[in-house]
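Chemist: Mind folding the following:
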Amino acid sequence: MILDDDQIRALVARPGEALSVEIKRWIDPSQPAGIAKIVKAAFALRNRNGGFLVIGFDDKTLQPDAANAPPDIRATFHQDVIQGLVSRYANEPFEVHVAFVEHEGGSFPVIAIPPGVRIPVVVKNSLSEGTGDKLLAVGDVYFRTLHANGTPSTAAARPHDWRDILDICFDNREADIGRFLRRQLAGQDASRLVAAFQGEAAPVDVLRERCNALLQQGQERFIGAQKDRGLSIVEQVLLDQLSWEIALAIDPPRPDALPDKEFLATIAASNPKYTGWPIWLDARTMSDERSRPVVRGGAWEALIVGLSDDTSNRLEFSRLDPKGEFYLRRLLQDDAVPRRIEPGTRLDPVLMIYRVTEAIAVGIAAAKGLGWSETATLGFMFRWRKLEGRRLDSWANPVIYVPGGGPSREDVITTFVEVPLTTAPSALPGLVEAATRELFVAFDGTRLSAETYEEQARRLIERRLTF
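Modeler: Model prediction:
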């Protein structure tokens, strides 16, 4: 399993629980209680289709649990130790990976659980304490789920969890079939095929109109937020660099929903966190209080601005409206790391496939977490600004060859896709292609292969990125 170092570091630098991330205090993997905690968390994350177990933090305060750290952290949580526990208790053994992150003078283990579950992981051996109390029982199935208040937790699967578990397993089983069908139907218009099978005409595109209005509103709110913030002269330079906007509208809308804390917590908990700086980042614990979300105009808004010499510059504005309208404006990496690439010169198509895949996947996860029904449809509108004069270049992933193109003569590109809430992860590559082909063709007519979309979208979903 290949891990994204930036993502692993971010999990420790900005710890926070989600359906795909569990935080634990220091525990002892050699003692029954510690074994049970690791096994339950690992199995729950696996059944949720992968994630991370971060050890050494208080899950309430999210501060390091420095007082209880073992004397030899790397030996205590060695890869072989953790893998041995999983293999001993899992009916279907799976590979795990243990990474160690240095933070605030300490070392913290991050246990990565891979996606791809096809059969629910079940406890195959029981475990008891010396008192006789049973900690693990044969047949137990654990799952990461949300409580009524939006708090993610690990628990024995309940009746309402089994639908999600089975959907995840079936999605993974259907991935190979989906890839086969996409190869056979390459170049076909999916909407026309569906209409032909159903014998129906395509409905009026109301979602497109909502997304277009949302882009306009989001841009206006962003201008107001950055003026209120009072950017410095140096920070204002970021306003004129490569930006990417997302407008997500969910149908049907919820006009009476309120932007309370539970709504924001549910979105944060539902985010799969595929990257170290995920789409619709949970900014509630940002060290700069000015970057934390606040309620304005019936929605949660957050403006994050940061200049860095050793990582990446940041300029990001988000707006989360509980009626089902989410907006994001982000400075793209191509102009945010001047020590690696000269701003204004390139657009990395592989990075863009990752970002669009993540945007759609996170939008689906958020809508499900917020309780939209299976009949819901998501509209995504994407807009890129400051494209003129750039060339396509996979500069961040030089080992991945993508035919270059350009320079672009277009400065702004806008695209739109509709996504059923029931869309399986295996169907994402086709949607990402639909959302980006107009973007890439602006660079001297460049078209990327279906195999490129397939492989790179899967790398993101399977957390196999190597930035």
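Chemist: contacts, neighbours, all on C-alpha from now
Modeler: Fine.
Chemist: and G51, how far is that from E22?
Modeler: Relative to E22, G51 is positioned 8 Å away (C-alpha to C-alpha, to the nearest Å).
Chemist: Looking at those two, which is more packed in?
Modeler: Between G51 and E22, G51 has the larger neighbour count (other C-alpha atoms under 10 Å), namely 28 against 25.
Chemist: thinking that one is in contact with A112, fair?
Modeler: Yes: the criterion here is C-alpha atoms under 8 Å, and G51 meets it with A112 at 6.1 Å.
Chemist: Now do stretch 89-104: distance from first to last residue.
Modeler: From its first residue to its last, stretch 89-104 covers 34 Å (C-alpha to C-alpha).
Chemist: got a list of contacts for it?
Modeler: The contact list for stretch 89-104 (C-alpha atoms under 8 Å, 6 or more residues apart in numbering) reads 1, 8-9, 12-13, 39, 43, 74, 77-79, 82-83, 86-87, 107-114, 119, 121-126.
Chemist: here's the other one to compare against:
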Amino acid sequence: MAEPPPDALQSLIDDPNETLGAEYKAEVELATPLGRAKLARHLAALANHGGGYLIIGFNDELKPQEPRPALPTRDDVGRVVKRYLEPPLQCDVRTLRDAGQRTYGVIVVPAHGATPVCAAADGPQDAAGRVQGITRGVHYIRKPGPESAPLLTSQEWTPLIRRCALAERSSLLGAIEVALRGSTQVTSLDAVLASWIDAASVAYSRGVEANLPDRRIATARFHFAYAIETQGDPLKLSDLSGVLRRVAHELDQQVHTGWGMFHVFDGPIGPRFKTDPRLDEGDLEFLEMNLLEQDSKVGMTDLWRVTATGLASLQRGYIEDTHWWKDIPPGQVFSPNQMAMSVTELVRHASLFAREFGEATQVHFRCEWRGLQGRRLHDFHHPWMFSGHPAAEDARRARASATVGALEASWADVAAELAGPVARAFGIGHLMTPAWFVGQSAAWLPR
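Modeler: Reported below is the predicted structural model:
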């Protein structure tokens, strides 16, 4: 039996690091009105930050709390949300263990939508009649410290209002474009995207040559890229890492794959800003994470790059070739479900990232799979319905373009179009329809 793949949430436990998007608590006192009010304040602030995590079981020094605290359930959190917050949130609650088998709770807080989250009720009063924990009518955000505090200034309102406007814009575009299926057009971004892909491929190949002994397996990989077409200004470089963290958090609520695409690690393996002389724009800065150069212990061969102008590229070895598939030798199998999950994750990531660009119109995708020859179909958790179908070719490529609204309303159409070439290489192209993607998507949600 294959082991489960790594999970990004586990890093919150294995390497605790309090940030604006991650609040650590020794416990939550659900038995007291004040404890419930404080929890509601943190949930509101994390939602208005663009989503985040509240981790339970660590003391102020980020060491395991002793004695171990009681952990809330999803129903416990739901009751707090219903009592104190408007509009209500659908928070998830997960239980994780550390190497010592201590149990921790992680409350996964989604981002606000078109309306920011506001306190709908006061917390309890102290002896002097002062409200404690949370105050009705107040919007809370995450501030340096970190802390969950009231939103006070116009500068603090700006990013919150912008995210609300982008969420509303995406929803409207999706509804309009369902009725008005305007044709997409190939633009000058084609040349830019081709150059972007080639430069990333060279960087990956050099990393394999310098750091990995088994080059045959290491060079078997998929390469996904996209370019956002926008008439607006690029993002600020100083905001890019935070934007990617927020997008990754929202993406995890739609497609939970463990280590998500474009995951922003903390510490020494975290992404760095770089340039590449192979690009036509030699001074173009991009954020790069390159696990080929790091002793990350993640066991993946990721190399991703993202620019503030909306270019993104990810290269990753097949999880089927890692030790998580310990019963099957590397290079032997190809999982249709893993491929479909990855393609869906790419499409949804592009859709969420495009929201950050106020005047984004289209997204252009390119996908490539290498090292297919000699592989047979085999799924991660159970045999595929046509196990054993061998690949007809060693490499396949796919391309698609879609409007921002179409990505919101018809993501499965785009995913099926991108998956088509590699599915046909294994003789199952007729099975991977948009309806099949929609049907499978429920299994990719976090549990």
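Chemist: Next, the TM-score between them, please.
Modeler: Overlay of the two chains. TM-score (TM-score structural alignment, normalised by the length of the second structure): 0.75; 419 aligned residues with a C-alpha RMSD of 4.5 Å.
Chemist: one step back: and the contacts of stretch 89-104 of the first structure, which of them are buried?
Modeler: Among the contacts of stretch 89-104 of the first structure, those classed as buried by 16 or more other C-alpha atoms under 10 Å are 8-9, 12, 39, 43, 77-78, 82-83, 86-87, 107-114, 119, 121-124.
Chemist: Mind listing what's buried along stretch 124-131 of the second structure?
Modeler: P124.
Chemist: got the end-to-end distance for it?
Modeler: Start-to-end span of stretch 124-131 of the second structure (C-alpha to C-alpha) is 6 Å.
Chemist: One more: stretch 398-415 of the second structure?
Modeler: Rule used - C-alpha to C-alpha; the end-to-end distance of stretch 398-415 of the second structure is 10 Å.
Chemist: ok so, going back, if you look at the contacts of stretch 89-104 of the first structure, which of them are in helices?
Modeler: Among the contacts of stretch 89-104 of the first structure, the ones falling in helices (DSSP state H) are 8-9, 12-13, 39, 43, 74, 79, 82-83, 86-87.
Chemist: just curious, which of those residues is nearest to I223 of the first structure?
Modeler: A13 (29.5 Å; C-alpha to C-alpha).
Chemist: Counterpart of A203 of the second structure over in the first structure?
Modeler: Applying TM-score structural alignment, one finds that A203 of the second structure aligns to R221 in the first structure.
Chemist: which SS class is that match?
Modeler: Secondary structure assignment for R221 of the first structure (DSSP: H, G, I helix; E, B strand; the rest coil): helix.
Chemist: so stretch 311-321 of the second structure corresponds to what in the first structure?
Modeler: With TM-score structural alignment as the criterion, stretch 311-321 of the second structure aligns to 325-335.
Chemist: contacting residues around the matching stretch?
Modeler: In contact with stretch 325-335 of the first structure (C-alpha under 8 Å, 6+ apart) are residues 214-215, 218, 238, 241-250, 280, 312, 314-320, 341-344, 346-348.
Chemist: Now do the strands in the stretch 51-200 of the first structure.
Modeler: With DSSP state E, counting those that start in this stretch, the ranges of strands along the stretch 51-200 of the first structure come out as 51-55, 97-103, 106-113, 127-128, 134-136, 142-146, 152-156.
Chemist: Ok, the stretch 251-400 of the first structure next?
Modeler: Using DSSP E, counting those that start in this stretch, the strands of the stretch 251-400 of the first structure run over 294-296, 299-306, 314-321, 325-331, 346-347, 377-385, 391-392.
Chemist: Tell me the residue in the second structure aligned with T414 of the first structure.
Modeler: Checking TM-score structural alignment: T414 of the first structure goes with R397.
Chemist: Its match and F224 of the second structure, how far apart?
Modeler: The spacing between R397 of the second structure and F224 of the second structure, counted by C-alpha to C-alpha, is 10 Å.
Chemist: Now check R376 of the second structure against the first structure: what is it aligned to?
Modeler: If you follow R376 of the second structure across to the first structure using TM-score structural alignment, you land on R391.
Chemist: didn't that match look like it was pressed against G405?
Modeler: Yes: between R391 of the first structure and G405 there is a contact at 5.7 Å, judged by C-alpha under 8 Å.
Chemist: picking up where we left off before, which among the strands of the stretch 251-400 of the first structure is found nearest to A196 of the first structure?
Modeler: Among these, strand 377-385 comes nearest to A196 of the first structure, with 19.7 Å by C-alpha to C-alpha.
Chemist: mean per-residue distance, that closest one to the second structure?
Modeler: Here strand 377-385 of the first structure, set against the second structure after superposition, deviates by a mean of 1.3 Å using mean C-alpha distance after the TM-score superposition for the first structure.
Chemist: what's the angle between that strand and strand 325-331?
Modeler: 20 degrees (axes from the mean of the first three to the mean of the last three C-alpha atoms, to 10 degrees).
Chemist: In the stretch 301-450 of the first structure, what residue spans correspond to helices?
Modeler: 349-369, 428-441, 450-461 (DSSP state H, counting those that start in this stretch).
Chemist: Let's have the ones you listed in CSV, adding distance to G379 of the first structure and mean neighbour count.
Modeler: Below are the helices of the stretch 301-450 of the first structure laid out as CSV (distance: least, C-alpha to C-alpha, whole Å; neighbours: other C-alpha atoms under 10 Å):
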stretch, distance to G379 of the first structure, mean neighbour count
helix 349-369, 9, 22
helix 428-441, 11, 20
helix 450-461, 19, 19
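Chemist: Next, the contact list for the most centrally placed residue in the second structure, please.
Modeler: Centroid-nearest residue in the second structure, with C-alpha atoms, centre = their mean: A248, separated by 2.5 Å. With contact taken as C-alpha under 8 Å, 6+ apart, A248 of the second structure is in contact with 260-263, 349.
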